[in-house]
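Participant: structure, please.
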Amino acid sequence: MKKLWIYVIAAILVVALATAGAIYYLNDNSYVAKVGDEKITNTEYKFFLGLIKYQLMNQLYITDWSSKVGNQTAEEMAKEYALEMAREHKIELMQAKKNNVKLDKEEEKSLKASFDNIIAQTGSRVEAENTIKEQFGISWSEYKSIMRDVELANKFKATEVGKFNPTDDEAKAYYDENKDNYDKATVKHILISILDDSGNKLPEDEQKKAEEKAKDILEKVKKGEDFAALVKEYSDDTASVDDGGEYTFTKGMMVKEFEDWSFDEKRKAGDTDIVKTEYGYHIMLFVKREMVPFDDVKNSIIGILKEESYSDLMESWKQDSEFSIVKNEGEYNSIKID
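Facilitator: The predicted model follows:
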């Protein structure tokens, strides 16, 4: 169930960085900040801010940008992350140009195909323009220019990441230090929601009815009725219906109550109960818990270690005065999230 997953800002950044890459648009005289001698233009910044806004709305369900996240507003947080992302990608683009990294004909062809695909998906060039304008607040031509440099910076990054060669011993050490990431639980559940279609809590009497309904379903489960059939008949978690209500996950991926029940050390196959979360009442059925063997994840860990090494390299670049950042406070402060 998508709404059960807890997304953190770090995860958002990983997705955004992989998607966005670096940008550099020359025909915009306004700028939000300078990285060394290079400008982060208003257009570039809007691109990153639009990306962050989309991520937060769809993964953390933030719609009120004046709401507090820690000691700052959601808008302040989004703007800070957008600026940091823009800085890192400006550095990548500067490094790419310094190292004479260029797109070859096949990469240019692939990029053009991606633009054609957006037009095909939206239905027309006009609709593509409208979609980009709505999400990022920039024009279609600006978007194309930005995305070309995205590919350029991504190519540079891939080359740098490929220079790192973690050993098997380093990968094993990472595995041993992060075993929670490889401790997986598999459970099935039936959700009886206590939220309305707008995501608001139902009245207390309706929530009480949901609880009683969950208790009735639990009795059916205990009597041996087919769980998958009960999922199809009753569950409000439409995302998992076709899988019989089943999820496999590691710690930190689900809401606390759901996770605590699943990872209880006394939990055994066949255990069933009702767990209440902010989403409603979950009729739970425990399937199994297992450690993923090191050999099964060694290659993915090596990839993680390469990315960590690249992050360290990025941090070293940030310490170089060539890539220091200076905000254009007036322009930065004038940009708001609608």
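Participant: can we go C-alpha only for contacts and neighbour counts from here?
Facilitator: OK.
Participant: and stretch 50-60, which residues are buried?
Facilitator: Judged by neighbour count using 16 or more other Cα atoms under 10 Å, the buried positions of stretch 50-60 are 50-56, 59-60.
Participant: next one: it to chain centre, how far?
Facilitator: Distance of stretch 50-60 from its chain centroid, counting by Cα atoms, centre = their mean, to the nearest Å, is 9 Å.
Participant: ok, residue 213 to residue 207 distance?
Facilitator: Applying Cα to Cα, to the nearest Å, one obtains 10 Å for the distance of residue 213 from residue 207.
Participant: those two: who's more crowded?
Facilitator: Higher neighbour count among residue 213 and residue 207: residue 207, with 18 against 14, using other Cα atoms under 10 Å.
Participant: excluding covalently adjacent residues, which one is nearest to that one?
Facilitator: The spatial neighbour of residue 207 that comes closest, neighbours along the chain excluded (Cα to Cα, 6 or more residues apart in numbering), is residue 194 at 5.6 Å.
Participant: residue 42 too?
Facilitator: Excluding its sequence neighbours, the residue lying closest to residue 42 (Cα to Cα, 6+ apart) is residue 31, at 4.8 Å.
Participant: which neighbouring elements make contact with the strand or helix carrying residue 83?
Facilitator: Element membership for residue 83, per DSSP states H and E: helix 74-98. Secondary-structure packing of helix 74-98 (3 or more Cα pairs under 8 Å, 6 or more residues apart in numbering; DSSP states H and E): strand 31-35, strand 38-41, helix 42-59, helix 140-161.
Participant: at 6 Å what do you get?
Facilitator: In this structure, helix 74-98 packs against helix 140-161, with contacts taken as 3 or more Cα pairs under 6 Å, 6 or more residues apart in numbering; DSSP states H and E.
Participant: list of residues touching stretch 227-235?
Facilitator: Here stretch 227-235 makes contact (Cα atoms under 6 Å, 6 or more residues apart in numbering) with 190-191, 241, 244.
Participant: what would those look like in a markdown table with neighbour count and secondary structure?
Facilitator: A markdown table is the format used below for the contacts of stretch 227-235 (neighbours: other Cα atoms under 10 Å; DSSP: H, G, I helix; E, B strand; the rest coil):
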| residue | neighbour count | secondary structure |
| --- | --- | --- |
| 190 | 31 | strand |
| 191 | 26 | strand |
| 241 | 21 | helix |
| 244 | 19 | coil |
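Participant: next, the second sequence, to be compared with the first:
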Amino acid sequence: MSEDKIANNNKSSNSIDKNEEVMYSKSKQEGQIKSENKISIKKIKQIKSNNIIKIVAISLVGIMCLGVGFSYGKNVGRELPATAKKYRANKVFATVGDVSITGKQLQNRMEPLFYLQGKSKLTDEEISAYEYSMLDYMTTTEMLYLEAKSNDIEVSEDEIEEEYETTMSSISQSFGMAEDEYLKEFDLTEDYIKKDLEKELIAVKYMGKVTDVTEEEAKNYYDKNKDEFFEVRGSHILIKTTDDEGNELSDDEKAKRKEKAQKILKKAKAEEDFAALAKEYSEDTSSTNGGDLGFFKKGDMVESFENAIFSLEDNQIYDEIVETDYGYHIIKKTGEQYASFEDEKEDLISQLSYNKQNTLLDDLEAKYEIEIKE
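Facilitator: This is a model prediction of the structure:
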């Protein structure tokens, strides 16, 4: 799903430049993030944080999901890890019910991260952020694993072996090390890694089982909440109030542009061809399509634009200029419909699964009394 979009152009042949889309759309960080159907613990905390604070999750043996990259070669990382920190082996850094996460466990995960940084030295604040994210990931895995075991979830030896081979292949690519080199470098064993992999696989299997959403569930939700899928189609003409770098124009220049927009609105209200006016005057890539923005739902537009267009009848032009942070808009509503279930099914299943995941994590955090110690 696009993070920023003004309209669902899958239902229209029209397309809008990505740089322009951001101008009108509300941030999907306001509760509309959709999770992927394929669940992994690496994404669980990102899902739960709603992308407002991005949680950086590191996989079991230290392969990072973020774009740090290892560009210096294995010898640089081995000889000169610019960042290093020792953790007291028996110190308790977090608890999940009666289970403690110790300094030794945290060390096993942080050292590969420091290695991958190569010459880049992390600040104390960055180290603290990574530690918290790591512990957040570890406690999430642990609580899901404990709940999974209480529900008799198991994985086979073959599944563990396959995951181990995949992990080691990734390590070889990311660290430039063979399996035995990696284990020696970070004082790990094959059994240790396999036990952690088993725990993660069981946790993921449980998460997938209890948060699965069927097509029937999605259809029931669609039928009971039809108004959520009402959408309108609209066109607009934009007169910008920002320069090419996105900086706001002076008050005098804005006043001139507003006057220009008012004149265009008069022409549109006088029943001049709206599409032709958009092609002639609109400072927006949609001008090539006569200002057409396709279909969109409530919540897809900035508030002032949305309030205007949803108040209109079909083929009606809004009586006033609508101002947003990007300029003055002349707005016309050109159609309305309910999005079909088939069009919405994939996103709806993802959204409902996300809701289940969020609820499950909240419930388990309370049940197991998760604590990350300072």
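Participant: please state their TM-score.
Facilitator: Both chains were compared after superposition, and using TM-score structural alignment, normalised by the length of the first structure their TM-score is 0.57; 258 aligned residues with a Cα RMSD of 4.8 Å.
Participant: quick one: the aligned residue in the second structure for the residue nearest to residue 207 of the first structure from residue 256 of the second structure, how far?
Facilitator: Taking TM-score structural alignment, residue 194 of the first structure has residue 241 as its aligned residue in the second structure. Remark: distance between residue 241 of the second structure and residue 256 of the second structure (Cα to Cα) = 10 Å.
Participant: more neighbours: which of the two?
Facilitator: Set side by side, residue 241 of the second structure and residue 256 show more neighbours around residue 241, with 24 against 12, by other Cα under 10 Å.
Participant: pretty sure the more buried one contacts residue 327?
Facilitator: Yes: the pair residue 241 of the second structure / residue 327 is scored as a contact, 4.5 Å apart, by Cα atoms under 6 Å.
Participant: residue 300 of the second structure maps to what in the first structure?
Facilitator: For residue 300 of the second structure, the equivalent position in the first structure is taken to be residue 253, counting by TM-score structural alignment.
Participant: residue 328 of the second structure now?
Facilitator: With TM-score structural alignment as the criterion, the equivalent of residue 328 of the second structure in the first structure is residue 281.
Participant: which strand or helix spans that match?
Facilitator: Secondary-structure element containing residue 281 of the first structure, defined by DSSP H and E: strand 280-291.
Participant: check the mean deviation of the next helix or strand after that strand from the second structure.
Facilitator: Next in sequence after strand 280-291 of the first structure, counting helices and strands by DSSP H and E, comes helix 294-318. Relative to the matching residues in the second structure, helix 294-318 of the first structure has an average distance of 2.9 Å after the fit, by mean Cα distance after the TM-score superposition for the first structure.
Participant: which other residues reach the helix or strand that helix 294-318 of the first structure is followed by?
Facilitator: Along the chain past helix 294-318 of the first structure, the next helix or strand (assigned with DSSP H and E) turns out to be strand 325-327. Outside strand 325-327 of the first structure, the residues that touch it by Cα under 6 Å, 6+ apart are 33-35.
Participant: select from these the one having the most neighbours.
Facilitator: Of these, residue 33 is surrounded by the most neighbours, 23 neighbours in total, counting by other Cα under 10 Å.
Participant: could you find the closest non-adjacent residue to that one?
Facilitator: Distances taken as Cα to Cα, 6+ apart put residue 327 closest to residue 33 of the first structure, at 4.1 Å, once the chain neighbours are dropped.
Participant: now do that neighbour: how many residues are near it, please.
Facilitator: For residue 327 of the first structure, the tally of surrounding residues (other Cα under 10 Å) stands at 16.
Participant: now do stretch 182-189 of the first structure: distance to the chain's middle.
Facilitator: On the basis of Cα atoms, centre = their mean, stretch 182-189 of the first structure sits 21 Å off its chain's mean C-alpha point.
Participant: residues touching it, excluding its own?
Facilitator: Outside stretch 182-189 of the first structure, the residues touching it (Cα under 6 Å, 6+ apart) are 245-250, 282-292.
Participant: now do the strand or helix carrying residue 110 of the first structure against helix 140-161, angle only.
Facilitator: Under the criterion of DSSP H and E, residue 110 of the first structure resides in helix 105-122. Following axes from the mean of the first three to the mean of the last three Cα atoms, to 10 degrees, one obtains 130 degrees for the angle between helix 105-122 of the first structure and helix 140-161.
Participant: how about the next helix or strand after helix 105-122 of the first structure: buried residues?
Facilitator: Sequence-wise, the next helix or strand downstream of helix 105-122 of the first structure (DSSP H and E) is helix 125-136. For helix 125-136 of the first structure, burial by neighbour count (16+ other Cα under 10 Å) applies to 128-133, 136.
Participant: from those, which is closest to residue 72 of the first structure?
Facilitator: Each of the buried residues of helix 125-136 of the first structure was checked against residue 72 of the first structure using Cα to Cα; the closest is residue 136, at 23.0 Å.
Participant: quick one, what contacts the aligned partner of residue 337 of the second structure in the first structure?
Facilitator: With TM-score structural alignment as the criterion, the equivalent of residue 337 of the second structure in the first structure is residue 290. For residue 290 of the first structure, the residues meeting the contact criterion (Cα under 6 Å, 6+ apart) are 183-184.
Participant: do that again at 10 Å, thanks
Facilitator: For residue 290 of the first structure, the contacting residues are 182-186, 250, taking Cα atoms under 10 Å, 6 or more residues apart in numbering as the criterion.
Participant: what's the answer for residue 133 of the first structure, then?
Facilitator: Contacts were defined as Cα under 10 Å, 6+ apart; by that measure residue 133 of the first structure touches 47, 50, 127, 139-140, 143.
Participant: and these as a markdown table, adding distance to residue 203 of the first structure?
Facilitator: Putting the contacts of residue 133 of the first structure into a markdown table (distance: Cα to Cα, whole Å) gives the following:
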| residue | distance to residue 203 of the first structure |
| --- | --- |
| 47 | 41 |
| 50 | 35 |
| 127 | 41 |
| 139 | 45 |
| 140 | 46 |
| 143 | 46 |
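Participant: perfect, I'm done here.
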